[in-house]
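Student: okay, sequence plus prediction incoming.
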Amino acid sequence: MAHSRFIKDRGLTARMTLTMFLLGALFVALIVTLMYLFSGYAPIIGVIGIGIAFYQWWSSDKVAMRAMRAREVTPEEAPELHGMIDRLCALADMPKPRVGVADMDIPNAFATGRSPNRSVVCVTTGILRTLNAEELEGVLAHELSHVAHRDVLVMTVASSAGIVAGMITQSAQYGGFALFGGNRRDNNNGGALPAYLIALLLSLVVYAVSFFLTRLLSRYREMCADRAGAYLTMKPAALASALQKITGEMAAIPQKDLRSSSAMNAFFIAPAISGASLKTLSSTHPSLEQRLEQLARIQAELGRPGA
């Protein structure tokens, strides 16, 4: 975890370490199995697997910015936004990230990047119109906490196993492994499953495990970022108000716009969905009720004498 004045969370560190270990083991097992099944193409498969993981790590900020059609803004272009991030970074004693703005009505914000020194915090024009200064400060503190805790990096790299597994599943379903001689091993195995079917089953398992592990981690990291941001600004009620406004405004956004941004849900401060319950295993975020309850407890704690 990066050194900063954000409160430390050993639970987050433990969960990130365990998730990375489990998904890393799954990723290696998947690649090794594919190299065995399609031995003639082992070097190609190994290079592709390592290449995807490296690309996810190296280009996470650029990929996210492109996905949101966001642009980096200078202090001259967005003086108030930069000023707010300057104050929060000084308060948190952390490097200042780059600042981006996405021109879209969806009220949201996200942070991404492979390290605190190579990160970017991005807000939409929709959130700038929706929130007041204190609420926006709470949102930015939440996003900066993600950067300081390095959980953005972990989520990005952790998704590599699922991405590779998804690609393999699609390739196997549409006969792509025929190009790799996918049926050859069953000729010598007395009716054993063909290689492409083994690859399909394994990739489905890896994808399912990756899907649920990353979502379990994602929900915890959002609670952690709410908590860390609230303690940094000492204004948990402002963040609570921001979350309520953001969630409420989602209902006014056309469904096609929400769907176009859904790939970024795990990184948003609030998922781009409308009228759906988040109390499911597949949710990227805890429910609004859980988040507000936590912030209310922090507000009560800070309001006690001697707190």
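Tutor: Perfect, thanks for sending it. Since the model is a prediction, treat every value here as computed from it, not as a measurement.
Student: please make it C-alpha for all contacts and neighbour counts, starting now.
Tutor: Fine.
Student: what residues of the biggest helix by length in the chain count as buried?
Tutor: In the chain, taking DSSP state H as the definition, the longest helix is helix 195-233. Buried positions in helix 195-233, judged by neighbour count with 16 or more other CA atoms under 10 Å: 195-200, 202-204, 206-207, 209-211, 213-233.
Student: other SSEs contacting the helix or strand just after that helix?
Tutor: Counting by DSSP states H and E, the next helix or strand C-terminal to helix 195-233 is helix 236-250. Here helix 236-250 touches helix 125-130, helix 133-149, helix 195-233, helix 288-303, going by 3 or more CA pairs under 8 Å, 6 or more residues apart in numbering; DSSP states H and E.
Student: make TSV out of the ones you listed and add distance to residue 13.
Tutor: Shown next, in TSV, are these (distance: least, CA to CA, whole Å):
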stretch	distance to residue 13
helix 125-130	30
helix 133-149	8
helix 195-233	10
helix 288-303	20
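Student: so for residue 32, which of those helices sits nearest?
Tutor: Checking those against residue 32 by CA to CA gives helix 195-233 as the closest, at 11.0 Å.
Student: okay, one more to line up with it:
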Amino acid sequence: MLGMNQIKTAALLGLLSGVLVLGAYYLVGNEQGLYIGFALAAISSFSSWYYSDRAALMAYRAQPLARQEAPELYDMVASLSDRAEIPMPTLFVVPTKSPNAFATGRDPEHAALAVTQGILEILTREELEGVLAHEITHIRNRDTLTQAVAGTIAGAITFAGRILTLGALYGPVTRDDRRGGNAFGALFLIILAPIAAGLIQFAISRTREFAADLGSAEITGNPLALASALEKLEEMGHQIPMNGNPTMSPLLIVNPVSTKGLQSLFRTHPPTEERIRRLQELAQQKQGTPVLV
């Protein structure tokens, strides 16, 4: 299952880059657009690889957390990291009452794990362990890099639409002095491409969340602890929204906004009810009891 998720994620990332390249090509109208699209995709991928941790931490105003400020939290993360066989990530705290957590970084050796003040106040020790193990699994699986690349490319698509459309309207960009490629190219980059990019980005996030939930259950041996935590976070998160850059929301452990109906297409995470149901089924399987349908 993990291998299939990785293949699906790689395909979605390729599709996301393809949207950027295709949009630039249609807007400019010749091979120059392809070069622009490839250049933007390459720059976006490199910048997100190298600066992903800083961008996410800055987006949520995360502050470094010293060991003397939270020794129990440090010991908990150190123990879970050891079980997951990865280096302990650097810890940060986000000054908000909204309960949430996220991990970021280009690889396990350059990873950061951030928790909000709110999540430390409402979860029990076992529930918090489940959440931290979920984020540590993201680090171990390198999902943090995948989400950073996806978010950066999605942002580049929106940015390219604005910049290249202005160029098409106010200046010649093709060799025969035509102003841009065509009206469809402008429409694609202004409206259709950002929507498509968002859908692909969210699909990548949903693909990785189930795997991280499973990893948490394996590390802690307690699927119900994470299930209980998710239930609390879903309820409290809607009461106290998490403010920050929307492109970074897939990094969070629960969706920071409520999504129903057609808005569910833009959900950054699988439905929390489904995640809880799977964890409860896993707990029943571990106990050797039949799963009730």
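Tutor: On my side now, so go ahead. All of these numbers come straight from a predicted model, not from anything done at the bench.
Student: now do the same contact list for the aligned partner of residue 288 of structure 2 in structure 1.
Tutor: In structure 1, residue 288 of structure 2 lines up with residue 304, judged by TM-score structural alignment. Residue 304 of structure 1 sits next to no residue when contact means CA atoms under 8 Å, 6 or more residues apart in numbering.
Student: relative to residue 132 of structure 2, how far out is residue 178 of structure 2?
Tutor: As judged by CA to CA, to the nearest Å, residue 178 of structure 2 and residue 132 of structure 2 stand 55 Å apart.
Student: and those two? Which one has more around it.
Tutor: Per other CA atoms under 10 Å, whichever of residue 178 of structure 2 and residue 132 has more neighbours is residue 132, with 27 against 14.
Student: excluding its backbone neighbours, what's nearest the more buried one?
Tutor: Spatial nearest neighbour of residue 132 of structure 2, chain neighbours left out: residue 77 (6.9 Å); criterion: CA to CA, 6 or more residues apart in numbering.
Student: now do residue 169 of structure 2
Tutor: Leaving aside its sequence neighbours, residue 169 of structure 2 sits nearest to residue 179 (CA to CA, 6+ apart; 6.4 Å).
Student: and that neighbour, helix, strand or coil?
Tutor: What DSSP: H, G, I helix; E, B strand; the rest coil gives for residue 179 of structure 2 is coil.
Student: counting neighbours, what do you get for it?
Tutor: For residue 179 of structure 2, using other CA under 10 Å, the count is 19.
Student: ok, it - contacts?
Tutor: Counted by CA under 8 Å, 6+ apart, residue 179 of structure 2 has contacts 167, 168, 169, 170, 171, 172, 173.
Student: which ones among those lie within strands?
Tutor: Among the contacts of residue 179 of structure 2, DSSP state E puts none in strands.
Student: got a markdown table for these, with distance to residue 91 of structure 2 too?
Tutor: Listed next are the contacts of residue 179 of structure 2 as a markdown table, based on distance: CA to CA, whole Å:
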| residue | distance to residue 91 of structure 2 |
| --- | --- |
| 167 | 43 |
| 168 | 46 |
| 169 | 47 |
| 170 | 48 |
| 171 | 48 |
| 172 | 50 |
| 173 | 47 |
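Student: which residue in structure 2 aligns with residue 115 of structure 1?
Tutor: The equivalent of residue 115 of structure 1 in structure 2 is residue 107 (alignment by TM-score structural alignment).
Student: chain neighbours aside, what residue packs nearest to its match?
Tutor: Residue 107 of structure 2's closest residue in space is residue 142 (CA to CA, 6+ apart), at 6.0 Å.
Student: alignment lookup: the one you found to structure 1.
Tutor: With TM-score structural alignment as the criterion, residue 142 of structure 2 matches residue 150.
Student: wait, residue 111 of structure 2 touches residue 102, no?
Tutor: No - at 10.8 Å, residue 111 of structure 2 does not count as touching residue 102 under the criterion of CA atoms under 8 Å.
Student: neighbour-wise, which of these two wins?
Tutor: Shown here are residue 111 of structure 2 and residue 102; by other CA under 10 Å, residue 102 has more neighbours (27 against 24).
Student: need the contact list for the residue nearest to residue 212 of structure 1 when sequence neighbours are not counted.
Tutor: Leaving aside its chain neighbours, residue 212 of structure 1 sits nearest to residue 282 (6.6 Å; criterion: CA to CA, 6+ apart). Residues in contact with residue 282 of structure 1 (CA under 8 Å, 6+ apart) are 211, 212, 215.
Student: out of the residues you listed, which comes closest to residue 134 of structure 1?
Tutor: For the contacts of residue 282 of structure 1, the nearest to residue 134 of structure 1 is residue 215 (29.1 Å; CA to CA).
Student: contacts only, for the closest one.
Tutor: 266, 281, 282, 283, 284, 285 are the contacts of residue 215 of structure 1 under CA under 8 Å, 6+ apart.
Student: so the third one sits in a strand?
Tutor: No - Residue 282 of structure 1 is assigned coil when assessed by three-state DSSP, not a strand.
Student: now check structure 2 for the residue matching it.
Tutor: Using TM-score structural alignment, the equivalent of residue 282 of structure 1 in structure 2 is residue 266.
Student: do you know how far its match is from residue 117 of structure 2?
Tutor: When residue 266 of structure 2 is compared with residue 117 of structure 2 (using CA to CA), they lie 27 Å apart.
Student: and for residue 6 of structure 2, the neighbour number?
Tutor: Applying other CA under 10 Å, we find 16 residues neighbouring residue 6 of structure 2.
Student: that one -> structure 1?
Tutor: Under the alignment (TM-score structural alignment), residue 6 of structure 2 maps onto residue 13 of structure 1.
Student: which helix or strand contains its match?
Tutor: For residue 13 of structure 1, the host element (DSSP H and E) is helix 10-37.
Student: swap in residue 253 of structure 1?
Tutor: Applying DSSP H and E, one finds residue 253 of structure 1 in no helix or strand.
Student: so what's residue 89 of structure 2 up against?
Tutor: Here residue 89 of structure 2 is in contact with 81, 108, 109, 110, 111, 112, 113 (CA under 8 Å, 6+ apart).
Student: pretty sure the second one is touching residue 137, no?
Tutor: No - with contacts defined as CA under 8 Å, residue 108 of structure 2 does not count as touching residue 137, sitting 10.0 Å away.
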